[in-house]
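Trainee: Give me a model of this one.
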Amino acid sequence: MTNPASSSAQQGVSVVGLGPMGSALARAFLAEGVPTTVWNRTRARTEAPASEGADVAADLASAVRCAPTIVTCLRDHRSTRELLEPLPAEDLAGRTVVVLASSSPVEARETQAWADARGLDLLIGAIMVPTPLIGTEDSLILYSGRKEVLERSRPALEVLAPRSEYVGDDPGLAALLDTGMLEVFFAGMTGFLHASAMATAQGSAAADFAPWAKEMLAILPAAFDGLAAAVDAGEHPGDEDNLAMELAALDHIVRTSRESGLDSRFPELMHGLARTAVDRGHGADGWSRVVDMLRTAPAPEAAQAG
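Mentor: Predicted coordinates for the structure are as follows:
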């Protein structure tokens, strides 16, 4: 891990926002000996980091003035902008503001435009790990926007995540990747939970099903590579399997779900996408053709009916 005695880490940081993630960020800095100031609207939340050696700022302006790097970890970008907006420009001059809040790509770009209009050095990041991994070798934070701002603050930021990855100059790119990765994560968990509900409804146990579910996970990396290549090329060969075949498999999932008395909306969504593709003449194409169905928002009537 980067030696905190260097550059921005040696000069210290301020952490603004001490929810579970913000508190984890402060603990990671303190564990590495980085001079750390904290501030939170609810002062009680500063007690734990203070007991570990953090300085508690009397107000936001004081927190901003005492360090060259200000790490904010609030609910979202709007609340971050609203919090910082009243500060005099001179309080933020020459400092780097790192925004580690969830957002959409559009909101992240709005935050960058807001910062540019005020002449602020701002860096937008997306935390890709849960709180227990902050400050460990497995921690990952994605950053996008101005690369020179990241490099200037890298010694401090690598305390939080040795894998502090710069993904591009589009300020919304880190948020976009974060959103996409979370979608894969939640869709995978939801698929497992629905399959577990089917299993338990018919007398099996989720723990007995889990090893078989992991067998499917093992083939996904190669499947993702193939799907990505097909999406980028705009070609969807169905040489090995095709949508007409896969629609039959989805029929079985929907039927089993209904027979088990479950909420079948999740498998019905996948079935509906495949059904639409087949009805549009793509039955001989591979599963990647579904991307074209997803690229068109359903009509309002159809969305309400779903």
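
Trainee: contacts, neighbours, all on C-alpha from now
Mentor: Fine.

Trainee: if I pick Pro49, what's in contact with it?
Mentor: Ser23, Ala26, Arg27, Val38 (C-alpha atoms under 8 Å, 6 or more residues apart in numbering).

Trainee: One more sequence to fold, the one below, so I can look at both together:
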Amino acid sequence: MAGNDRSPVTVIGLGLMGQALAAAFLRAGHPTTVWNRTPEKAADLVREGAVLAPTAAEAVTAGELVVVCLTTYDAMHEVLDPLDGALSGRVLANLTSGSSEQARETETWASERGAAYLDGAIMAVPAMIGGDEAVLFYSGSASAFEKHEATLRLLGGRTTYVGEDPGLAVLYDVALLGVMWGTLNSFVHGAALLKSAGIDATAFLPWATSWLDAVKLFATDYAGQIDAGDAEYPANDAKLSTHFASIEHLLHESETQGVSTELPAFVHALVKRALDKGHGDNSYAAMIELFQDPKAS
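Mentor: Reported below is the predicted structural model:
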């Protein structure tokens, strides 16, 4: 990892997240140039020592590492497309939310302008930036990440480079968000079930969170089975047919207690399709066969 030499950094885009990014660089002693369409948003950063560039072109040329955090990729292109050769020889670290397809297209676009490209995903709120628990994924140019790793790590202690395919950071991002929403939906549905019997969600919470420790063990086994790729999926904990019977209990209790059956009915239908494809004696990992085949839905 390259040493933190406090080299100049540029931040383009000063929404709440962009301001947090720039502030983290300033706290670490990096000369930081900022630019935003609405320059008033830079006021606090300027008081902390940032330099407000009058134009995007001047901001880009102020530092070798150019961090962009705008609302969309289209907004990024509106700002950077007119800059001609300003990006040449620089590293563009794009922390704008978008798709893996956009990330790959933007790497080509950046390369045509002589810039090395990193696409990033931030799994944190602005207040977490610079802290040990902030998660940021980067993908794209390995040499660019290695050169600026120490600087990029200032934004979050759990900064991780995931590969040269620039679309990988986005895929990690959305995959983890899917885990979050799946978990939260299940927790809230469970809370609704217990509320029907007068049990508070706060009483349910410690049991739900401790149960996640067991789920982590299941997931660890399933990850190995999925990566093995032999489609055997040994049922070391329970067969998929056993899971299906329990899902039917959840579906029945939801209906009986006057709680929406939409979520358990959806899971019931998914698992039923896996059973119909002959996976009844396999582990829950066999569900990967459905998710990898969109024609099966």
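
Trainee: Quick TM-score on the pair, please.
Mentor: After superposition, the two chains reach a TM-score of 0.91 (TM-score structural alignment, normalised by the length of structure 2), with 294 aligned residues with a C-alpha RMSD of 2.0 Å.

Trainee: quick revisit: overlap between the contacts of Pro49 of structure 1 and structure 2?
Mentor: Retained in structure 2: Ser23, Ala26, Arg27, out of the contacts of Pro49 of structure 1 (criterion both residues aligned by TM-score structural alignment, their matches' C-alpha atoms under 8 Å).

Trainee: Trace the second one over to structure 2, please.
Mentor: With TM-score structural alignment as the matching criterion, the partner of Ala26 of structure 1 in structure 2 is Ala22.

Trainee: what helix or strand does its match sit in?
Mentor: Assigned by DSSP states H and E, Ala22 of structure 2 belongs to helix 16-27.

Trainee: which residues in structure 1 does the helix or strand that that helix is followed by match up with?
Mentor: Following helix 16-27 of structure 2 in sequence order, the next helix or strand is strand 32-35 (DSSP H and E). Strand 32-35 of structure 2 falls opposite residues 36-39 of structure 1 when the two are matched by TM-score structural alignment.

Trainee: Would you mind getting the average deviation of that stretch from structure 2?
Mentor: On superposition with structure 2, the mean distance recorded for stretch 36-39 of structure 1 (mean C-alpha distance after the TM-score superposition for structure 1) is 1.3 Å.

Trainee: same check, this time on stretch 216-228 of structure 1
Mentor: Relative to structure 2, stretch 216-228 of structure 1 is 1.4 Å off (mean C-alpha distance after the TM-score superposition for structure 1).

Trainee: How about the secondary structure of the most centrally placed residue in structure 1?
Mentor: The centroid of structure 1 falls nearest to Asp178 when counting by C-alpha atoms, centre = their mean (3.0 Å). Secondary structure, DSSP: H, G, I helix; E, B strand; the rest coil: Asp178 of structure 1 is helix.

Trainee: Correct me if wrong: it contacts Ala126.
Mentor: Yes: checked against C-alpha atoms under 8 Å, the pair Asp178 of structure 1 and Ala126 is within contact range at 6.2 Å.

Trainee: Tally up the residues packed near Gly49 of structure 2, please.
Mentor: Neighbourhood size, Gly49 of structure 2 [other C-alpha atoms under 10 Å]: 16.

Trainee: Next: Ala26 of structure 1.
Mentor: 31.

Trainee: for the spatially closest residue to it that is not a sequence neighbour, helix, strand, or coil?
Mentor: Of all residues not flanking Ala26 of structure 1 in the chain, Val15 sits nearest, at 6.3 Å (C-alpha to C-alpha, 6 or more residues apart in numbering). Following three-state DSSP, we place Val15 of structure 1 in the strand state.

Trainee: For the equivalent of Val15 of structure 1 over in structure 2, which residues are in contact?
Mentor: If you follow Val15 of structure 1 across to structure 2 using TM-score structural alignment, you land on Val11. By C-alpha under 8 Å, 6+ apart, the contact list for Val11 of structure 2 reads Gly18, Leu21, Ala22, Thr32, Thr33, Val34, Trp35, Ala59, Val66, Val67, Val68, Cys69.

Trainee: how about a cut-off of 6 Å?
Mentor: Val34, Val67, Val68 (C-alpha atoms under 6 Å, 6 or more residues apart in numbering).

Trainee: How about Leu133 of structure 1?
Mentor: Ser139.

Trainee: And the strands in structure 1?
Mentor: 13-16, 36-39, 55-56, 69-72, 96-99, 121-127, 140-144, 163-168 (DSSP state E).

Trainee: so the shortest one matches what in structure 2?
Mentor: If I follow you right, that is strand 55-56 of structure 1. Counting by TM-score structural alignment, strand 55-56 of structure 1 falls onto residues 51-52 of structure 2.

Trainee: mean shift of the matching stretch relative to structure 1?
Mentor: Once the two are superposed, stretch 51-52 of structure 2 sits an average of 1.4 Å from its aligned residues in structure 1 (mean C-alpha distance after the TM-score superposition for structure 1).

Trainee: Okay, helices next: where are they in structure 2?
Mentor: Secondary structure of structure 2, counting by DSSP state H: helices at 16-27, 43-47, 56-61, 73-80, 100-112, 142-152, 168-195, 201-228, 240-256, 262-276, 288-291.

Trainee: Tell me the gap between the fifth one and the middle of its chain.
Mentor: For helix 100-112 of structure 2, the distance from its own C-alpha centre to the chain's C-alpha centre is 18 Å (C-alpha atoms, centre = their mean, to the nearest Å).

Trainee: and what of the third one?
Mentor: The chain centre lies 28 Å from the centre of helix 56-61 of structure 2; the measure is C-alpha atoms, centre = their mean.

Trainee: Likewise for the fourth one?
Mentor: A distance of 21 Å separates the C-alpha centroid of helix 73-80 of structure 2 from that of its chain, computed with C-alpha atoms, centre = their mean.

Trainee: matching residues in structure 1 for it?
Mentor: Under TM-score structural alignment, the match for helix 73-80 of structure 2 is residues 77-84.

Trainee: ok, and for the matching stretch, which residues are buried?
Mentor: Across stretch 77-84 of structure 1, burial judged by 16 or more other C-alpha atoms under 10 Å covers His77, Thr80, Arg81, Leu84.

Trainee: Now do stretch 233-249 of structure 2: distance from first to last residue.
Mentor: Stretch 233-249 of structure 2 has an end-to-end distance of 24 Å (C-alpha to C-alpha, to the nearest Å).

Trainee: That stretch: which residues count as buried?
Mentor: Those buried within stretch 233-249 of structure 2 under the rule 16+ other C-alpha under 10 Å are Tyr233, Pro234, Ala235, Lys239, Leu240, Ser241, His243, Phe244, Ile247.

Trainee: picking up where we left off before, out of the buried residues of stretch 77-84 of structure 1, who's nearest Ala299 of structure 1?
Mentor: Checking these against Ala299 of structure 1 with C-alpha to C-alpha, the nearest one is His77 at 30.5 Å.
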